[in-house]
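Trainee: I'll drop the sequence and a predicted model, then ask my questions.
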Amino acid sequence: MKFRKSITVLVILVAIFASLASISGIFSKGGPGSFDYTSIRGEKVTLYGIGLYRHMSADVAIQGIAQDYVTLFIGVPLLLIAFFWAMNGSLKGRFMLAGVLNYLFVTYLFYMNMAMYNQLFLIYILLTGTTFFAFILSLLSIDIQKLPEQFSEKAPVKFSGIFLIVNAVIIALLWLSIIVPPLIDNTIYPDSVDHFTTLTVQGFDLSILLPISFLGGLLLLNRSRFGYLIATVTLIFLSILMTALVAKIIAMANAGVNVIPAIFIIPVINLISVICSLKMVKSLNAK
């Protein structure tokens, strides 16, 4: 495997510090408890008030903790499994490694940019950097020249490609339905801005992540070698990300937040992404 030493060092760092960050988010205590805060825009926001995420809004903080559980008990173990699989020369392992690193990169990119400043800020920076470079190196370790030939005819190319395109369009429309109406009625700020400076998730999704999903699906339908690479990695990434979103929805529901219609939509997307990613990886002729 190319870049073996560099990837090894980076993955070890990611596993250690992602575990540390997740444990800190889950088990940190202290703070005054939930309290109301008036944002710079004059809106009253209920802050979580406990532990690492004490200055996050209450509903966002519980989502962060839910994702920490997924990262700790699914993300990090999958990272290590995929790493050892890839180190044994497995192409399937390299795809899995890239997909898991993609999830961890996006996770800590969001934490670095969206989480209210806390004592783990430098760790978020470290994790964003290490996951990014490990992700890029893992992609570069995959020889794409003959990639279409590495997939058998059983690969769900058409279904997976359409799914990635439709998913990108649906999520984009969802985010636009939040952003556009306040611009039209001149209230400007969506309620979900809370006390944050901007809509970080929606911004990254609409500018980078959803276009990648759309492009990956389109290229896969055209059976481009780049399509096989982008689509398969994106499907693995989505499988873990959507699992985290399901965990967030469950946490919000337990806190009494209305999670309809997300409770019906996200698990379906999660299930489809898991099935597609497993079938794409399984269809690889190489070990």
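Mentor: The structure has been received and is ready for your questions.
Trainee: going by C-alpha atoms from here, please, whenever you check contacts or count neighbours.
Mentor: Fine.
Trainee: could you pull out the helices for this structure?
Mentor: 4-27, 58-70, 76-87, 91-114, 121-140, 147-150, 157-184, 200-204, 210-221, 225-254, 262-282 (DSSP state H).
Trainee: these: which one's closest to S39?
Mentor: With CA to CA, the closest approach to S39 among the helices of the chain belongs to helix 58-70: 14.1 Å.
Trainee: show me what the closest one is packed up against.
Mentor: helix 4-27, helix 225-254 (3 or more CA pairs under 8 Å, 6 or more residues apart in numbering; DSSP states H and E).
Trainee: the structure to be compared is supplied as follows:
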Amino acid sequence: MRKQILLAFLSLVVAILAIISTSIGLFYSTDGEPFEFITLHGDSITMYGRGIYAFDSFFKVPILRGTDAIILFVVVPYVLLNSFLYMKHSSQINLLFLLSGLFSILYYATSITFGVHFNSLYLVYILIFSASLIGFVWGSSFVDFPLLTKEVSSKYPYRGVVIFLFIAGCSVFIWLVEIIGALATNEIPFGAIGYTTDITTVLDLGVIAPLSFITCYLLVKRKPIAFLFASNLVTLSGFIGLMVIAQTVAQALEGIILPVGQYVGFVGTFVMLSLFAFSLTIRMYKAFGNNSEQV
């Protein structure tokens, strides 16, 4: 029981750090105005000029703040709820969904630690990254895969999860259009202007896509570890869909209006994937819910 309490405590620390980071990102403001900045590559970019993200681009800050909103109001409560349930019941299903919350915060923490210009929250970013990484890796060692195999019912949505993860894995290759175009013209991708790289592209192409395809294979082969990977990826995908909606609203509030085609094609696609992901999450939970035992 001690390890369950320690993991729940570490999850609480992660949640508190995330609350600090996202609250300041959303609500902290300073005097200042947007200003122009010439990058090392000679490109002119408008910087936000105020708040904790003063030295990030005017285009990127609404994306950061939209993400902050979903982490603060959706992901953190999700982690706290599953942390409480895991500490109370210590069941494998509660552990899986707690880990999926930590995995989602780890994705967020990686993005801000490596993708935001240096600011006064830098040490907080490092702490969130470290605590969520340690919590996720350590907590994953508690998963009893033979027990999971016994607990899962015939209602587990194998086919739905495989189809979803294959589509989600393929969808991130849209980033290659911008990257290949930039390489062909010897220019900088729009999302990376003013930055060393675009961390979202790195995570999506380098981690999420291959892990999605690997999980598809493992599910087809009915490998128990696939349950861990699937819950992490499907839950994260659901949250990302909500983030895209929040980011779009935040951009509109800043006067950044995208073409209708992008709203329909990009935002609409993520909304549909998010709904699909949450539907699968509920079905996965139910597939374990009637059989879950304490560890």
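Mentor: Received the coordinates, thanks. All values derive from a computational prediction rather than experimental measurement.
Trainee: what's the closest of the helices of structure 1 to Y48 of structure 1?
Mentor: Y48 of structure 1 lies closest to helix 58-70 among the helices of structure 1, at 4.0 Å (CA to CA).
Trainee: what's the closest one in contact with?
Mentor: 21-23, 25-26, 34, 46-49, 53-54, 243-245, 247-249, 251-252, 257 (CA atoms under 8 Å, 6 or more residues apart in numbering).
Trainee: just give me the mean distance for it relative to structure 2.
Mentor: Between helix 58-70 of structure 1 and its aligned stretch in structure 2, the superposed structures give an average distance of 1.1 Å (mean CA distance after the TM-score superposition for structure 1).
Trainee: what's the angle from that helix to helix 4-27?
Mentor: Taking axes from the mean of the first three to the mean of the last three CA atoms, to 10 degrees, one finds that helix 58-70 of structure 1 is oriented at 130 degrees with respect to helix 4-27.
Trainee: and the angle from helix 58-70 of structure 1 to helix 225-254?
Mentor: Comparing the axes of helix 58-70 of structure 1 and helix 225-254 via the same axes, to 10 degrees yields an angle of 120 degrees.
Trainee: any idea how far the residue nearest to M87 of structure 1 when sequence neighbours are not counted is from S277 of structure 1?
Mentor: Using CA to CA, 6 or more residues apart in numbering and skipping the chain neighbours, the partner closest in space to M87 of structure 1 is M1 (6.5 Å). M1 of structure 1 sits 22 Å away from S277 of structure 1 when distances are taken as CA to CA, to the nearest Å.
Trainee: so for those two, which sits in the more crowded spot?
Mentor: For the pair M1 of structure 1 and S277, the greater number of neighbours falls to S277 (27 against 15), based on other CA atoms under 10 Å.
Trainee: what does the more buried one align to in structure 2?
Mentor: If you follow S277 of structure 1 across to structure 2 using TM-score structural alignment, you land on T281.
Trainee: which ones are touching that match?
Mentor: The neighbourhood of T281 of structure 2, defined by CA under 8 Å, 6+ apart, consists of S231, V234, T235.
Trainee: run a quick neighbour tally on the residue lying closest to the first one once chain neighbours are set aside.
Mentor: Taking CA to CA, 6+ apart, and ignoring the residues beside it in sequence, S231 of structure 2 has S100 as its nearest neighbour in space, at 6.1 Å. Other residues within reach of S100 of structure 2 by the criterion other CA under 10 Å amount to 26.
Trainee: check whether S100 of structure 2 really touches N232, as I assumed.
Mentor: Yes. In this structure, S100 of structure 2 sits in contact with N232. The criterion is CA atoms under 8 Å, and the distance is 4.2 Å.
Trainee: which neighbours do the two have in common?
Mentor: With contacts taken as CA under 8 Å, 6+ apart, not a single residue reaches both S100 of structure 2 and N232.
Trainee: V220 of structure 2: how many residues sit nearby?
Mentor: Counted by other CA under 10 Å, the residues lying close to V220 of structure 2 total 12.
Trainee: all good on my end, thank you.
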